[in-house]
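# What shape does this take:
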Amino acid sequence: MKPVNLNQARKARSRAEAKAKADENAVRFGRTKAEKVLDATQAKQASDRLAQLKFEDD
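Okay, here's the model as predicted:
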């Protein structure tokens, strides 16, 4: 039987818990690349539309 380093076991357990929580948060709050691209495209279109509607005083 091989001796177990308790510090390493504690750190490994902590890492596993942190990874599980990160994965859960990624599912809950994460957005896909397609959603991010869609939002950026819509924002650009809205900005372009506002620029077209501006009055220019000369």
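
# For the rest of this, base every contact and every neighbour count on C-alpha atoms.
Fine.

# Show me what the helix or strand containing D39 is packed up against.
Following DSSP states H and E, the helix or strand that holds D39 is helix 33-53. Judged by 3 or more C-alpha pairs under 8 Å, 6 or more residues apart in numbering; DSSP states H and E, helix 33-53 has no packing partners among the helices and strands.

# Please generate a structure for the following sequence too, so the two can be compared:
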Amino acid sequence: MGDPVNLNKARKARDRAMREAEAAANRAKHGRSKAEKANDRREEERRRALLDGARKEETPG
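Okay, the predicted model is just below:
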């Protein structure tokens, strides 16, 4: 048989790992300079415009 597992410790470790992952994502999202944010915004707008430009027009009927 396997070793007994303390479920409270397992749950807390899982929650801690999830919080750390969320914190890392927030650091990447919010820990940037104004120029980096503007560059990302510009890149996203360019990508969206390219995608919308390639959209096929639908004809009713």
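
# follow-up on the earlier one: distance from the chain centre to the helix holding D39 of the first structure, please.
Here helix 33-53 of the first structure is found 20 Å from its chain centre; the criterion is C-alpha atoms, centre = their mean, to the nearest Å.

# mean shift of the helix ranked longest in the second structure relative to the first structure?
Using DSSP state H, we find that the single longest helix of the second structure is helix 7-30. Between helix 7-30 of the second structure and its aligned partner residues in the first structure, the average distance after superposition works out to 0.3 Å, using mean C-alpha distance after the TM-score superposition for the first structure.

# Please name every helix or strand in contact with that helix.
Taking 3+ C-alpha pairs under 8 Å, 6+ apart as the contact cut, helix 7-30 of the second structure packs with no helix or strand.

# Would you mind listing the buried residues in that helix?
For helix 7-30 of the second structure, the buried set under the neighbour-count rule, 16 or more other C-alpha atoms under 10 Å, is empty.

# which residues of the first structure does it align to?
Per TM-score structural alignment, the counterpart of helix 7-30 of the second structure in the first structure is residues 6-29.

# any idea how far that stretch is from the chain center?
Here the centre of stretch 6-29 of the first structure is set off from its chain's centre by 17 Å, with C-alpha atoms, centre = their mean.

# One more: stretch 25-40 of the first structure?
Put simply, stretch 25-40 of the first structure sits 7 Å off its chain's centre (C-alpha atoms, centre = their mean).

# And the most centrally placed residue in the second structure, how far from R32 of the second structure?
Centrality entry for the second structure: nearest residue to the mean C-alpha point is A25, 6.5 Å, by C-alpha atoms, centre = their mean. Taking C-alpha to C-alpha, to the nearest Å as the criterion, A25 of the second structure is separated from R32 of the second structure by 12 Å.
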